[in-house]
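Asks: no FASTA, just this:
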């Protein structure tokens, strides 16, 4: 089955060894990870990076640690129930997809792929979609069932395609050549496709589409037509567009607005029906993370500070200095928000920004929460589960 890390690993199967380790303080045993779902890059196709059904993630330590072959590199992971789906690459030219037990880190099954997996898997109840690189000019999406049988493949123009999004049994994706498409989840048949951009500079879709019942929201860069597009989920026609901004990161859809992080200082909210700007807020530093949002609070980071903003107005509610890693979207798990820094993980209250705990662990992939902990990658070939101390 699949697995993944920041650049996306490759090669699972023969020769993998699993190491299970308890917490470092034997007097404080950690809790067994509890089943939860984090099926897409930002939790679901709206990419809010929030799972409000999780109760809390409190202070803890490493519950288990699984090491893959030395030449493996994890690109990212997703979770469905008690299973982790991980994808990645090995020796640059091959890939792997693995199913791992959430409870103890045991590798349940794996399949070696001929192409490296370069992004976290995207899951539904019936499908595992991997994003793969074929060569310097093309990539593809590959669909598997949970028995590891490949069902279909869809070729994508341009190197390093962004992961897709799944919504209501349709797979939405884009390419660095400005191609936008909707595929049937069951068989990969094209429902619709179109090209944004122009012949000379083309377009580039650098982040997964954000999708709901009303629209497919596309950030387009590297083109005279760059900007933000709202397309019809039914046929891909343009509903509205905002010309000009060069958006490189994932968009978040909440309530009646689309939240956008600019690659230079700003966070903005746009009306989901018209594209009209509701508000924008400038941050102190240039690099800005993708936004996460839950219960009317937006959490976003710049190079030095983590912020909580009012979703309705963009006004600052709280801020803490914590040297966050802006490459990653903050992760909201119930009442807490988790952010990576260069050498640690930091947990704060979403409500007021109070710092609840820090850990000296760091991760090379986007962290994924479960009910009482989170998954992280402390080394390119290693996956670990951090869970709360037993009470």
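Replies: It's in. The model shown is predicted, which means the values in this text are computed figures rather than measured ones. Numbers count the residues shown, from 1 in each chain.

Asks: can we go C-alpha only for contacts and neighbour counts from here?
Replies: Will do.

Asks: Which of the helices or strands spans residue 314?
Replies: Under the criterion DSSP states H and E, no helix or strand holds residue 314.

Asks: Which residues are in contact with residue 241?
Replies: When contacts are counted by C-alpha atoms under 8 Å, 6 or more residues apart in numbering, residue 241 touches 227-230, 275.

Asks: First-to-last residue distance for stretch 310-317?
Replies: Terminal residues of stretch 310-317 are spaced 6 Å apart (C-alpha to C-alpha, to the nearest Å).

Asks: residue with max distance from the center of this protein?
Replies: The centre of the chain is farthest from one residue, residue 27, which by C-alpha atoms, centre = their mean lies 34.7 Å away.

Asks: which stretch of helix or strand covers it?
Replies: Counting by DSSP H and E, no helix or strand carries residue 27.

Asks: Relative to residue 60, how far out is it?
Replies: For residue 27, the distance to residue 60 equals 12 Å [C-alpha to C-alpha].

Asks: Check residue 375 too.
Replies: From residue 375 across to residue 60, the span is 13 Å (C-alpha to C-alpha).

Asks: do the same with residue 256
Replies: According to C-alpha to C-alpha, residue 256 and residue 60 sit 37 Å apart.

Asks: Ok, residue 209 next?
Replies: For residue 209, the distance to residue 60 (C-alpha to C-alpha) stands at 34 Å.

Asks: Among the two, which residue is more densely surrounded?
Replies: A direct count of neighbours by other C-alpha atoms under 10 Å for residue 209 and residue 60 places residue 209 higher, at 29 against 23.

Asks: Tell me if I'm right that the more buried one and residue 164 touch.
Replies: Yes: using C-alpha atoms under 8 Å, residue 209 is in contact with residue 164, at 6.5 Å.

Asks: Structure two is appended below for comparative analysis:
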């Protein structure tokens, strides 16, 4: 059952700009220009900050149907009021968790190494089931289902599993034949996304599989495009027409048959991607197999052909990007939150908000909510998007 929420720590605005003679400016155009300059110089304007003491880590935030912000800690699922940061409820069913919750059919599905569970927007438990292995939910997959995968190298179990959101039971499981190792084991699943009536999965060494809604494997391929790019574990994103994968380079495939559409290079290994408005936005972290001082930043590529639209370097390694209507927001290992213009890559605002801010930000119409750490404790912070 949910426990009583404590109050959160409020944070006031961080920086103000003092400009001599500003009061003398009377035109609307001048005031608007000043406001934009002021925003860039002041940096992020904090609305609230909630520290979750005792947790070791925190997943990237998402929103449920009650417009609450959900984030999975090392062993608890938290729900916060998006406007105030006040904690609404938390769960106590897990000793350890795997990854971000998935919202499907009005419930939040979460998992740990020995169980999975679902929770209603009120925080009451819909169901809980004991499982074997490191199962992680990845995406809603058709009516009343969530697709997930196992994070165990060398397992003989099918790595891709579909569960029923009504009771948590398995509906089907599958192993793409090209994913099998010579001894019959498989590698861990790296990511799965839903596309149309099916989906696309990728394992930790970059092998793809197209899936139908009934669990049959539509196509499966390996790829040599990752070679020479360090660690793998690709992340996936889609616009519904193409599936884009990033892991040191960027690859686009057709979800219908796995046809390779294009490949784009990145300056260093990737830490996440997002797709919006015909563009793929890729974070790169400054690490390669041969050096740790390569550029870090964000790359935007055209979804139609993989050509570069812009590239913006950052002083610290960014985490996965969050995308709004006109901006791309990333947190960095150095504790900054950075907003870039989605069309040009120009920096709109940036500034420190924590000790480490490398989770994917949640970009909402009125605010950006980001997870990170402050004084060693995980926290969520809300930043105003007003200019």
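Replies: Received the coordinates, thanks. Predicted, not measured: the structure shown is a model, and the values here were computed from it.

Asks: follow-up on the earlier one: spit out the residues that contact residue 209 and residue 164 of structure 1 alike.
Replies: Residues touching both residue 209 of structure 1 and residue 164 (C-alpha under 8 Å, 6+ apart) are 172-174.

Asks: among those, which are in helices?
Replies: Under the assignment DSSP state H, those contribute nothing to helices.

Asks: So for residue 375 and residue 60 of structure 1, which residues contact both of them?
Replies: Shared contacts of residue 375 of structure 1 and residue 60, defined by C-alpha under 8 Å, 6+ apart, comprise residue 386.

Asks: residue in structure 1 matching residue 239 of structure 2?
Replies: Residue pairing (TM-score structural alignment): residue 239 of structure 2 is matched to residue 254 of structure 1.

Asks: Thought residue 295 was touching that match, still the case?
Replies: No: contact between residue 254 of structure 1 and residue 295 fails when scored by C-alpha under 8 Å: they sit 9.4 Å apart.

Asks: Please say which of the two ends up with more neighbours.
Replies: Shown here are residue 254 of structure 1 and residue 295; by other C-alpha under 10 Å, residue 254 has more neighbours (20 against 15).

Asks: correct me, but residue 145 of structure 1 touches residue 126?
Replies: Yes: with contacts counted by C-alpha under 8 Å, residue 145 of structure 1 reaches residue 126, the gap being 6.1 Å.

Asks: Which one of those two is surrounded by more residues?
Replies: Taking other C-alpha under 10 Å, residue 145 of structure 1 and residue 126 do not tie; residue 145 has more neighbours (17 against 12).

Asks: Can you name the residues that contact the more buried one?
Replies: Applying C-alpha under 8 Å, 6+ apart, the residues near residue 145 of structure 1 are 126-128, 151.

Asks: would you say residue 128 of structure 2 is within a strand?
Replies: Yes: Residue 128 of structure 2 forms part of a strand when assessed by DSSP: H, G, I helix; E, B strand; the rest coil.

Asks: Roughly how far does the equivalent of it over in structure 1 sit from residue 78 of structure 1?
Replies: Aligned by TM-score structural alignment, residue 128 of structure 2 pairs with residue 153 of structure 1. Applying C-alpha to C-alpha, the value for residue 153 of structure 1 to residue 78 of structure 1 is 20 Å.

Asks: Settle it for me: which of those two has more neighbours?
Replies: Of the pair residue 153 of structure 1 and residue 78, residue 78 is the one with more neighbours under other C-alpha under 10 Å, namely 29 against 16.

Asks: Any figure for the gap between the more buried one and residue 163 of structure 1?
Replies: Distance, residue 78 of structure 1 to residue 163 of structure 1, using C-alpha to C-alpha: 12 Å.

Asks: For those two, list the residues in contact with both.
Replies: Shared contacts of residue 78 of structure 1 and residue 163, defined by C-alpha under 8 Å, 6+ apart, comprise 120-122.

Asks: Looking for the alignment partner of residue 163 of structure 1 in structure 2.
Replies: Superposed on structure 2 with TM-score structural alignment, residue 163 of structure 1 falls opposite residue 137.
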